[in-house]
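Peer 1: the sequence isn't on hand, but the structure is:
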């Protein structure tokens, strides 16, 4: 049954060695076979290596001509999505990184690689994608959230700072609830992110003290509610 299952799925030895991070066997198979062999679900060895977090295998496959824009059948996602979801901060140094297609939104969630990276706190990948022109204001299909909103909601201060410095719109209101990044950060109790966004939202040289106190008072109220 196991053999028939593998045959039906069209899983090859290269898929398995990439998935399990077996460097020597992967290198041997790459000397004989094409790197972009597909499973029944349109998965390449590169996708499986990226999903599993095997940086050395990812690099090996790229160096052997693996196609970085292939998409799987379930999510219609490219390997860069799985790279952004993983913790491979060394991805920024991998060959061909600057040639990746930046804005193919995935089929299931309508999110870009920059969104995934901002959402999951991978600063190096966020920086790489911004440097290569990724759209800062792309909205996902589910909630209409931008990369900045995702980073603010999840409390990733360094990424929020990076996005703001790159010109992300901190006044943008999501299409689902009409909330700005500041409101998302406040509701989730991320004080450092709130303070960072306040620095951009409130120009203290021109704003009245009442305006600034209104923001800080609201945050203090939310913090009290969390404790109760």
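Peer 2: Cool, got the structure. Keep in mind the model is a prediction, meaning the values are calculated, not measured.

Peer 1: all contacts plus neighbour counts: C-alpha atoms, from now on.
Peer 2: Will do.

Peer 1: which stretches in the chain count as helices?
Peer 2: For the chain, the helices defined by DSSP state H cover 2-9, 13-20, 23-30, 45-52, 55-63, 79-85, 113-120, 123-131, 147-153, 157-165, 181-187, 191-201, 209-227.

Peer 1: which one of those helices lies closest to residue 172?
Peer 2: Evaluated over those, closeness to residue 172 peaks at helix 181-187, with 7.2 Å, by C-alpha to C-alpha.

Peer 1: ok, and what's touching the closest one?
Peer 2: 148-149, 152-155, 170-173, 191, 193-194, 197-198, 219, 222 (C-alpha atoms under 8 Å, 6 or more residues apart in numbering).

Peer 1: please repeat the previous calculation with a cut-off of 10 Å.
Peer 2: Residues external to helix 181-187 that are found in contact with it (C-alpha atoms under 10 Å, 6 or more residues apart in numbering): 145-156, 160, 169-174, 189-198, 200-201, 215-216, 218-220, 222-223, 226.

Peer 1: which among these count as buried?
Peer 2: 145-156, 160, 169-170, 172-174, 189-198, 201, 215, 219, 223 (16 or more other C-alpha atoms under 10 Å).

Peer 1: give me the nearest residue to residue 26, chain neighbours excluded.
Peer 2: Spatial nearest neighbour of residue 26, chain neighbours left out: residue 17 (5.5 Å); criterion: C-alpha to C-alpha, 6 or more residues apart in numbering.

Peer 1: shouldn't the one you found be in contact with residue 57?
Peer 2: Yes - with contact defined as C-alpha atoms under 10 Å, residue 17 reaches residue 57; the gap is 8.8 Å.

Peer 1: neighbour count for these two, which is higher?
Peer 2: Counted by other C-alpha atoms under 10 Å, residue 17 and residue 57 do not tie: residue 57 has more neighbours, with 26 against 20.

Peer 1: got another one to weigh against that:
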């Protein structure tokens, strides 16, 4: 169950790049949860777009991408400041996938 969602998170989760662009151009923000959603689902183009727009939660997004095997996204996030050594518990990873 999702405790909090926004149009940006939904568009990022669904892989809808054009919608993400429109929302960002109109001031949408979510403190980085859209980045986690896109990274978790392997949407590299959206991850790049969100990073370019200053998205946070890079460490959590990198952990989720690693958990799901999205190597290109892990590389992208680490290259943009995600901590490759940050440790997460299994429960934290499982809960992050809900965003």
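Peer 2: The structure has been received and is ready for your questions. Owing to the predicted nature of the structure, the values given are computational and were not obtained by experimental measurement.

Peer 1: and the residue nearest to residue 26 of the first structure, what pairs with it in the second structure?
Peer 2: Residue 17 of the first structure maps onto no residue in the second structure, with residues paired by TM-score structural alignment.

Peer 1: what's the closest of the helices of the first structure to residue 137 of the first structure?
Peer 2: Using C-alpha to C-alpha, the helices of the first structure put helix 147-153 closest to residue 137 of the first structure, at 7.1 Å.

Peer 1: and the closest one, which stretch of the second structure?
Peer 2: Under TM-score structural alignment, the match for helix 147-153 of the first structure is residues 34-40.

Peer 1: what's the average distance of that stretch to the first structure?
Peer 2: With mean C-alpha distance after the TM-score superposition for the first structure, stretch 34-40 of the second structure departs from the first structure by a mean of 0.4 Å once superposed.

Peer 1: count of neighbours near residue 82 of the second structure?
Peer 2: The local packing of residue 82 of the second structure (other C-alpha under 10 Å) involves 20 other residues.

Peer 1: so how far is residue 7 of the second structure from the residue lying closest to it once chain neighbours are set aside?
Peer 2: With C-alpha to C-alpha, 6+ apart as the criterion, residue 82 of the second structure has its nearest non-adjacent residue at 4.6 Å, and that residue is residue 59. Noted for residue 59 of the second structure: a distance of 22 Å to residue 7 of the second structure, by C-alpha to C-alpha, to the nearest Å.

Peer 1: map residue 9 of the second structure across to the first structure for me.
Peer 2: In the first structure, the residue matched to residue 9 of the second structure (TM-score structural alignment) is residue 115.

Peer 1: ok, its match touching residue 136?
Peer 2: Yes - between residue 115 of the first structure and residue 136 there is a contact at 8.8 Å, judged by C-alpha under 10 Å.

Peer 1: so these two - more neighbours on which side?
Peer 2: Per other C-alpha under 10 Å, whichever of residue 115 of the first structure and residue 136 has more neighbours is residue 115, with 31 against 20.

Peer 1: now the match of residue 9 of the second structure: how far from residue 82 of the first structure?
Peer 2: According to C-alpha to C-alpha, residue 115 of the first structure and residue 82 of the first structure sit 12 Å apart.

Peer 1: trace residue 50 of the second structure over to the first structure, please.
Peer 2: In the first structure, residue 50 of the second structure lands on residue 163 (TM-score structural alignment).

Peer 1: ok, now which ones touch that match?
Peer 2: Contacts of residue 163 of the first structure by C-alpha under 10 Å, 6+ apart are 118, 126, 127, 130, 136, 147, 148, 151, 157, 169, 170.

Peer 1: now the counterpart of the third one in the second structure, nearest residue through space, not along the chain?
Peer 2: The reference is to residue 127 of the first structure. Counting by TM-score structural alignment, residue 127 of the first structure lines up with residue 21 in the second structure. Excluding its sequence neighbours, the residue lying closest to residue 21 of the second structure (C-alpha to C-alpha, 6+ apart) is residue 49, at 7.8 Å.

Peer 1: can you give me the neighbour number for the residue nearest to residue 169 of the first structure when sequence neighbours are not counted?
Peer 2: Among residues not flanking residue 169 of the first structure along the chain, residue 137 sits closest, at 7.2 Å (C-alpha to C-alpha, 6+ apart). By other C-alpha under 10 Å, 16 other residues sit near residue 137 of the first structure.
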